[in-house]
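[1] Build me a structure from this.
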Amino acid sequence: MSEQAKPRSCPALFLTAPASHQGKTTLTAGLARHHRNLGRTVRVFKTGPDFLDPYILERASGNPVYSLDLWMTGEADCRHRLYDAAADADLILIEGSMGLFDGTPSSADLAATFSVPVLPVIDANGMAQTFAAVAYGLSNFRPGLPFHGVVANRVASARHAEMLSEMLPPSLRCVGTVMRDDAMTLPERHLGLVQAQEIVDLEQRIETAAARVAVTGLAELPPLVVFTPAVGTPVPRLLTGTKIAVARDQAFSFIYPANLELLAALGADIAFFSPLANEPLPSADAVYLPGGYPELHLGTLAANSVTKATLHAHVAAGKSLYAECGGMLYLLDSLTGNAGTTGAMLGLLPGNATLQSRLAGLGLQSVELDGATLRGHAFHYSSLQTPLAPHTHARRASGTAQGEAVYRHGSMLASYLHCYFPSNPCAAARLFKP
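    This is a model prediction of the structure:
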């Protein structure tokens, strides 16, 4: 084995929970910031598809946060990113998705694959001795899963902390009890946490969480984990000479960092522009409109005529435009938000969409385009009405229900699906060719 291919060791911990809304992101961010404040290099990863938590974890750790998913990103991609992180990190943290055993594959599957010790965060609000039953169930449901202990979150008092831990068996330790503190709670909206760039006191909230973590057993470095290298495949320079304009602002921010890095590795030149700021489209061969929150900026987007005119000119010239979820909604004739307010959008894709109070689409999916398959996911609350017939449909990773519709209209390709470009670099390159 060559020097470069030797295994690497790094302290690592997998923060999970019995369900969503237990405070995983807050404590992961606090833990990352605590160790960063001590001068350590912290690399954080997020399990599964997620655009919101990673930005908060990036602010906390000071390093980019990548997604790990055995299906969407693939085991080799996960292995490569963890191995790469172990080269210079003093601590690797992985935040799970939903509950420990939820999903196929689950957080437990990922933790077991890479032997990263699991630490469930359990919201103890309204709970006493039953805390021990939940903790015991999580630790024993899957024999052989590396288990570091449990954390009691949102604890009311010292007496409450005693009640939570007194029934735990000797073999299961409570690593820490974190007191309830609204000053570190992260605000939420319909798609999850509020975006990092919108939380004006985010730094203060992260530092408060770090201070809470510092006085618990969480502050101790976890055990060393050995990470082995993955065999990499060179990325072909299929986009050399191609300039891609990418929308990026508070309305269009759902972009995997790995997607942008893959486009650069393919040889593309990337230029960013802001529809919210009414910026003209940069001179480009292709456009990428990612997802985000256009429904929160209806009036501004409707009034921004410069961006609209230059995007119309781009499409009229027959140049490629690829849009995902919120980016697709921006292409429509109109979009109606959850307050019933309707805003005129670009009018490039016939139809309109309406935001609903209930989830309209969720899950890991793949799409085959021109014989090549890209993997990704969908997560949206809006419904689309369009006279266009779908070009194709995505396929769900599990179950038999039909996946998201994919529309091809002139030089545009649009869908609710968020694709993970490194899942198939050659297929990703084709998205940006006419």
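
[2] going forward, measure contacts between C-alpha atoms and count neighbours the same way
    Noted.

[3] Quick one: end-to-end distance for stretch 278-291.
    Taking CA to CA, to the nearest Å, the first and last residues of stretch 278-291 lie 17 Å apart.

[4] Point to the residue nearest the middle of the chain.
    In the chain, the C-alpha nearest the mean C-alpha coordinate belongs to residue 50, at 1.8 Å (CA atoms, centre = their mean).

[5] helix, strand or coil for it?
    Recorded secondary structure, residue 50: coil (DSSP: H, G, I helix; E, B strand; the rest coil).

[6] Run a quick neighbour tally on residue 396.
    21 (other CA atoms under 10 Å).

[7] cool, and residue 137?
    12.

[8] returning to what we had before: give the contact list for the residue nearest to the centre of the chain.
    Applying CA atoms under 8 Å, 6 or more residues apart in numbering, one finds that residue 50 lies in contact with residue 67.

[9] change it to 10 Å
    66-68, 97, 191-192, 254-256, 377, 379 (CA atoms under 10 Å, 6 or more residues apart in numbering).

[10] now stretch 65-73: how far from the chain's centre is it?
    Relative to its parent chain, stretch 65-73 has a centroid offset of 9 Å by CA atoms, centre = their mean, to the nearest Å.

[11] And stretch 37-53, by the same measure?
    11 Å.

[12] how about this one, so we can line them up?
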Amino acid sequence: MASASCPALVIAAPGSGQGKTTATAALARLHARGGRRVRVFKCGPDHLDPHWHELASGAPVHTLDLWLTGERDCRERLHAAARQADLILVEGVMGLFDGENSVAELARRLGLPVLVVIDASAMGGTLGALTHGLRSYWSDLPWAGVLANRVAGERHADLLRAGLRDPGDWLGALPALGGFEAGRPTALLPERHLGLVAAHELPDALARLDAAADALATTPLGRMAPADWERWRVSFDAPPAGGAAPAPLLAGRTVAVARDAAFCLVYPANLELLEQLGARVACFSPLRGEALPDCDALWLPGGYPELHAPALAAHTGLQAQLRAHVAAGRPVWAEGGGMLALLESLILADGTRQPMWGLLPGQGTMHRRLQALGPRVLRLPGMDEALRGHSFHYSSVDSSAHAPRQALRPGTEGAAEAPGAEAVYRHGSICASYFQPWFASAPRALARLLGSH
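    Below is the predicted model of the structure:
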């Protein structure tokens, strides 16, 4: 298979909260409106930003991460995208140089030019110093330029641009985008615990993206013609031949997957892997009271059961079906919010106690502060490979269920103490944890969680 090439950018920032997602989605929407085929990727374990990018681009959004998904997977996905797309955009995570497997390292290994988005709302000429530092910190970092965000007006933009050592770095300025509700300023892409509100939850989501695209269209970056993007064309080599296809470890088995606003934190690649392993995937909506499909195993992904607790608890018919599934010894894998839904009760942020499904002993408690964040690994007995994933939650769980295993921070296996370890509860045929895995990191371990031995 020959190499493929396509204009491509990494959209990065000095840190979180600078406006990477808005800029990426605006750029994707602007070009998709113009009839270009845009593919967007997201760095790091993020389930929410991709909802916006998928709406903006009209194409599925996959994860790129040197640790979580692996460099080979990153290269394969970019090569496949370059064969079909007119433009590839990769939104970074956290700050450009944050972490051992940083966005900068991804950009350097794959030859992706970096566009830096900087919140310039409280700075002037310092934008130039910050841009110079980010550009020159690694001499071999592919570079595109800087987009100033939350800029007050033309005079402010002129001050920012004047501070740049290289005038060619300037790709424009975006104003603070949003509106007002009840006299208060609101964000164009609103947030809550765990991250952005998913695009499908807002009826005017596309209008919000169009507003961001319209603002970007007035900048030098937004006015660039397709021919101008050739300066950022990247060649992606074809993956080496002979890569083994996943063994059909779930052949003949049906895996039911909860999919709705209460269970929305799903990597598309995880669904793909289930099918590659031979499983028939049957999605259903607990929130709408849909019946549990006839299945051999059930996966309850993460999400927001706390926002829909009364509706979930009201569907007693589904609860009865879930109890019958467990009584028959059929496996359940529940992660994050999926685990919360299985508990006896959940104490919400306002202190009220809400009954849940009652299949897993114990209760959960919602907190206003983050309880855990970061990469985790889960090794099952007798398995050479460990599942890689992450933990990110604002709740805690108090359960009497047996927890024979833990998902650990990388590098803490075998340590006398393992801070940040996440319990993996086992109760009958239920296996539940805050740990949210990338299935392809250990397909055999995943198949065991779903009942294949």
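
[13] Got a TM-score for the pair?
    Overlay of the two chains. TM-score (TM-score structural alignment, normalised by the length of structure 1): 0.96; 430 aligned residues with a CA RMSD of 1.4 Å.

[14] And the residue nearest to the centre of structure 1, what's its match in structure 2?
    Counting by TM-score structural alignment, residue 50 of structure 1 lines up with residue 46 in structure 2.

[15] Kindly report the same for residue 338 of structure 1.
    By TM-score structural alignment, residue 338 of structure 1 lines up with residue 349.

[16] Tell me who's in contact with the closest residue to its match other than its chain neighbours.
    Nearest residue to residue 349 of structure 2, sequence neighbours excluded (CA to CA, 6 or more residues apart in numbering): residue 366, at 5.2 Å. Going by CA under 10 Å, 6+ apart, residue 366 of structure 2 touches 306, 340, 346-351, 393-397.

[17] gap between the residue nearest to the centre of structure 1 and residue 167 of structure 1?
    Separation of residue 50 of structure 1 from residue 167 of structure 1 (CA to CA): 35 Å.

[18] now do residue 68 of structure 1
    Distance from residue 68 of structure 1 to residue 167 of structure 1, by CA to CA: 34 Å.

[19] So for these two, which sits in the more crowded spot?
    Neighbour count, other CA under 10 Å: between residue 68 of structure 1 and residue 167, residue 68 has more, with 26 against 15.

[20] how about that one, what's its match in structure 2?
    Residue 68 of structure 1 maps onto residue 64 in structure 2, by TM-score structural alignment.

[21] Wait, its match touches residue 10, no?
    No: counting by CA atoms under 10 Å, residue 64 of structure 2 does not reach residue 10; the two are 11.2 Å apart.

[22] Please enumerate the shared neighbours of the two.
    41-43, 90-92, 103, 106.

[23] These in strands, which ones?
    41-43, 90-91 (DSSP state E).

[24] Highest neighbour count among those residues?
    Busiest of those [other CA under 10 Å] is residue 91, holding 28 neighbours.

[25] Against residue 372 of structure 1, how distant is the nearest residue to residue 267 of structure 1 once chain neighbours are set aside?
    In this structure, residue 267 of structure 1 finds its nearest non-sequential neighbour in residue 240, 4.1 Å apart by CA to CA, 6+ apart. Applying CA to CA, the value for residue 240 of structure 1 to residue 372 of structure 1 is 20 Å.

[26] for residue 315 of structure 1, same thing?
    For residue 315 of structure 1, the distance to residue 372 of structure 1 - CA to CA - is 24 Å.

[27] again with residue 226 of structure 1
    Distance from residue 226 of structure 1 to residue 372 of structure 1, by CA to CA: 34 Å.

[28] Neighbour count: the two, which is higher?
    residue 226 (17 against 13).

[29] For that one, which three-state class applies?
    Applying three-state DSSP: residue 226 of structure 1 is strand.

[30] Show me what it aligns to in structure 2.
    In structure 2, residue 226 of structure 1 lands on residue 235 (TM-score structural alignment).
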